[in-house]
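Visitor: sequence and predicted structure, then a few things I'm wondering about:
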Amino acid sequence: MFNLWGRAVIIRAVRRFFDRRGYLEVETPLRLPTLAPEPHLLPQRSGQWFLQTSPELCMKRLLARGIPKIYQICKCFRREERGSRHLPEFTMLEWYRAEADYCDLMSECEELLPAVAAALADTAGTERELARPRPETALFAGPGNHLAPSWERLTVAEAFRRYAGIEVEEALRRDLFDQLLVERIEPRLGQGRPTFLCDYPAALGALARLSPTNPAVAERFELYVKGLELANGFSELTDPAEQRRRFEGDRALIRAAGRRPPPLPRRFLADLAEMPPAAGIALGIDRLAMILLGAERIDQVQAFTPEQL
């Protein structure tokens, strides 16, 4: 009961944060004829279509139609993701801003998390007893809550040198990037204060824009708190030809893994030509609830887990 009340307070606080900043809350379809090809994700089929892994493509199409600031809280689905921090059905917050870049989103994260933590602390009456962070477990409970700016900003290249003892280019060449990131780097991130792990190698840019000053890296970051990845954001790529090339490369990787890639998202690529410079981010609501409520497993912030259905 404690965590369900707390989760509700968190979601209300998130909505209040974006509503007050002039964002439009949108709702896009969960079931889609195609998705962005992502080699490391397994989408859930729904008949001949798919359940979304993210609302990203539809939200960017709305940006292209002239809506400058949008956010959404929705369900996303990814097969074979189950563990203490993963669910095959989970809740995602995504927001997008026109005429912004990934640095703007990092600053917005530094405002969002303290606002939500404060909403928990300020919950009154019955909800206060059920929803406030437990001082003995919640990371940000009480004074000196580690959320004050400035949060650590650490490049991927520096993180690999500091914590893995290897250059990131060498890790990529030897196909050790993911292993070293998970085993040696992530556990050290966000300890004491949140960490933005930023400036990913261009090959891992996905839908991110390359840096105009250093095209070897993409303007992408991930936010970590106590070793837990909370959010993934970037300056958006708005070049349809480059995005098509990246999609085709990812489709080839999916085929090489013995799977069938989703159809190319042609309508998204057509709309991308009209999209303004923008930045977007995905943040896991379940993980945010874990962090703020002091939960050790994602199960503890759910009404029901898959095993209970």
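Guide: Arrived safely, thanks for sending.
Visitor: make it CA atoms for all contacts and neighbour counts henceforth
Guide: OK.
Visitor: mind listing what's buried along stretch 33-46?
Guide: Neighbour counts over stretch 33-46 (16 or more other Cα atoms under 10 Å) mark 33-39, 42-45 as buried.
Visitor: go through those and flag which are in strands.
Guide: Counting by DSSP state E, those place 44-45 in strands.
Visitor: I'd like the distance between L35 and A100.
Guide: From L35 across to A100, the span is 25 Å (Cα to Cα, to the nearest Å).
Visitor: got another one to weigh against that:
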Amino acid sequence: MSDDAPEGLEAVRLDKLRKIEVLGLDPWGTRFDGQQAIADVRRLPVPEGPHQSETPGPAVRVAGRIMLRRDGGRVNFLEIRDWTERIQIFLGKKQVGDLGWSLAELLDLGDLLGVDGTLGYTKTGELTVFATGLTFLGKSLAPPPEKWHGLTDLEQRHRQRYVDLFSNPESLATFLGRSKIVAAFRNVMAGRGFIEVETPTMQSIAGGAAARPFITHHNTLDLDLFLRIAPELYLKRLLVGGLERVFEIGRVYRNEGISPKHNPEFTMMEAYQAYGDYHSMMDLTESLICGAIESLGGGLQRPWGETTIDFTPPWPRRTYAELILEHAGVDATDLEAVFAKAASLGISTAGKDPDVVTNQVFEELVEDRLEGPIFVIDYPAAICPLTKRKTSNPAVAERFELFVKGMELANAYTELNDPLLQESLFRTQLAGQKEEDSMAKMDDDFIRALKHGMPPAGGLGIGIDRLCMLLMNRSSIRDVILFPLMRPQSS
């Protein structure tokens, strides 16, 4: 096919658009009330046997995109699809009249069409809407993917999500499923007495996580601002203010790499519960994820590639120290052994806190082996500056991460609410950080808020995109983000 073939096909479609206008019809459609979801139509009771005029099925009204077309002289067959299902349409010249038949001859794949008719079966047993009236709802000037096999090139699927959605049913199902997961989260949180709030996405100080932020500038105030890397510090301010159970579902931004597990812009749910701790957050996490699975249907055993993930609660809870001993073969308290293991892995140890080195060994040798779901609990305190320490062992922080198939899905703490210790830890963390890194400035207002008294609390963050990957059996985070960040196409 020559390079100008698409333009030639578009010219043909443009000519049909003009002919539709000559028929007195609006080629861009009009209001079409009362249409029924095709999935609902397919569930309607229909008389047995081929469609007969003397025993018509129920009257229906459907609308969708034309996906298939078969011309047969004085009758045509179409397949249209909406966001719930597909159905066959029978077009007979006698049934749709002269205007309807003239329109039918100008239809292309990809056009949007409204159909009034009766539901029945063809002689071959195919459930069909026998059209009695047509309403043109929109012309497709761009030719669809060849033969409606769908858009198959992965990069083009991500760049042209609008085509991917209407040409690949599994992609549409993925994003409808994602919507169910988010709705289920909100239902679970409301059922537990949480309120949903909104906090700033542009912040004067980037805090709440260790990540490099995106920087923007406010012209009127002549002020550099950061796209948030986490909503944590603002949500905790609300605990101070007396909102005892709060959560937010929203976008966060981290100026880091792109991979099958990472997108610079992603969706998190963060929640904070006054008078709770990290054990409260484990129970909440199980309820949220199991509620999401229930919204999708199909049970708690979910396919993942060639394997299966069993989400049946309760999920195992193993300490960080146990797992590093099991999988890395070193005692986390034996710093000499830890540093030797790090050196054998090519991990630089110069000038690093021993707990940071230990965590790098954990990331290298342990995380990928965590099939899960499993709660990894009790992390080294030095890498958890916002977390309360265990009373019995101040070197250990009351923190967990949830891992499934080697991916971190959730991170939770018993929140640190001691303003004096928090200020000291911030200053320690800030030492030596580059100005462009996150938390490179002290958030004095957050410390001021803590001094007014924050109740003991549990806090939780869950990555919505990674969870959708796992529950929808998708291998890349780009497959579950409608419009992932892409490098601009060269002209």
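Guide: Yes, it's here. Note that the structure is a prediction, hence the values are computed from the model and not measured.
Visitor: TM value for the aligned chains?
Guide: Here the TM-score for the pair of chains, by TM-score structural alignment, normalised by the length of structure 1, is 0.88; 292 aligned residues with a Cα RMSD of 2.3 Å.
Visitor: and the longest helix for structure 1?
Guide: helix 102-122 (DSSP state H).
Visitor: what helices or strands is that one leaning on?
Guide: Packing contacts for helix 102-122 of structure 1, counted by 3 or more Cα pairs under 8 Å, 6 or more residues apart in numbering; DSSP states H and E, involve helix 2-20, helix 125-131, strand 217-225, strand 228-235, strand 278-284.
Visitor: what helix or strand does the corresponding residue of structure 1 for F446 of structure 2 sit in?
Guide: Counting by TM-score structural alignment, F446 of structure 2 corresponds to F268 in structure 1. Using DSSP states H and E, F268 of structure 1 maps to helix 266-272.
Visitor: would you mark the buried spots in that helix?
Guide: Neighbour count says helix 266-272 of structure 1 has 268-269, 271-272 buried, by 16+ other Cα under 10 Å.
Visitor: still on that earlier bit, surely the match of F446 of structure 2 meets M59?
Guide: No. Using Cα atoms under 8 Å, F268 of structure 1 is not in contact with M59, being 9.9 Å away.
Visitor: ok, H146 of structure 1 touching R193?
Guide: Yes. H146 of structure 1 is within contact range of R193, at 5.1 Å (criterion: Cα under 8 Å).
Visitor: structure 2: matching residues for stretch 100-116 of structure 1?
Guide: Against structure 2, stretch 100-116 of structure 1 falls on residues 276-292 (TM-score structural alignment).
Visitor: mind listing what's buried in that stretch?
Guide: So, applying 16+ other Cα under 10 Å, buried residues of stretch 276-292 of structure 2: 276-282, 284-292.
Visitor: can you give me the helices in structure 2?
Guide: 5-22, 38-42, 93-104, 154-159, 161-167, 169-191, 232-240, 278-296, 320-328, 335-344, 354-365, 419-430, 444-451, 464-471.
Visitor: the third one to helix 5-22, inter-axis angle?
Guide: Which is helix 93-104 of structure 2. Helix 93-104 of structure 2 and helix 5-22 are oriented at 120 degrees to each other (axes from the mean of the first three to the mean of the last three Cα atoms, to 10 degrees).
Visitor: from F17 of structure 1, how far off is the residue located most distally from the centre of structure 1?
Guide: Here the centre of structure 1 is the reference, and by Cα atoms, centre = their mean the most remote residue is G125, at 32.7 Å. Using Cα to Cα, G125 of structure 1 is found at 22 Å from F17 of structure 1.
Visitor: repeat for V217 of structure 1
Guide: Taken as Cα to Cα, the span from V217 of structure 1 to F17 of structure 1 is 31 Å.
Visitor: the more surrounded of those two?
Guide: V217 (23 against 17; other Cα atoms under 10 Å).
Visitor: check contacts around the counterpart of the more buried one in structure 2.
Guide: By TM-score structural alignment, V217 of structure 1 lines up with V396 in structure 2. V396 of structure 2 makes contacts with 378-381, 389-390, as judged by Cα atoms under 8 Å, 6 or more residues apart in numbering.
Visitor: circling back: can you give the contact residues for the longest helix of structure 1?
Guide: 6, 9-10, 13-14, 17, 128, 131-133, 140-141, 147-151, 196, 219-221, 233-235, 279-281, 292.
Visitor: filter these down to the buried ones.
Guide: For the contacts of helix 102-122 of structure 1, a neighbour count by 16+ other Cα under 10 Å gives the buried set as 6, 9-10, 13-14, 17, 128, 131-133, 140-141, 147, 151, 196, 219-221, 233-235, 279-281, 292.
Visitor: P277 of structure 1 reaches G66, doesn't it?
Guide: No. Under the criterion of Cα under 8 Å, P277 of structure 1 makes no contact with G66, lying 11.7 Å away.
Visitor: quick one: which of the two has more around it?
Guide: With neighbours defined as other Cα under 10 Å, P277 of structure 1 and G66 compare such that P277 has more, 17 against 12.
Visitor: tell me how far the more buried one lies from E236 of structure 1.
Guide: Counting by Cα to Cα - P277 of structure 1 and E236 of structure 1 are separated by 7 Å.
Visitor: what touches both of these two?
Guide: With contacts taken as Cα under 8 Å, 6+ apart, P277 of structure 1 and E236 have D101 as neighbours in common.
Visitor: just the buried residues of helix 266-272 of structure 1 now: which is nearest T91 of structure 1?
Guide: Nearest to T91 of structure 1 among the buried residues of helix 266-272 of structure 1, counting by Cα to Cα, is F268 at 23.1 Å.
Visitor: can you tell me, leaving aside adjacent residues, what's nearest to the aligned partner of A64 of structure 1 in structure 2?
Guide: Alignment note (TM-score structural alignment): A64 of structure 1 maps to V240 of structure 2. Leaving aside its chain neighbours, V240 of structure 2 sits nearest to M454 (4.6 Å; criterion: Cα to Cα, 6 or more residues apart in numbering).
Visitor: okay, now that neighbour: neighbour count?
Guide: For M454 of structure 2, using other Cα under 10 Å, the count is 23.
Visitor: then the one 3 residues further on?
Guide: The tally of other residues near A457 of structure 2 (other Cα under 10 Å) stands at 24.
Visitor: before we move on, what about P212 of structure 1?
Guide: Neighbours of P212 of structure 1 (other Cα under 10 Å): 10.
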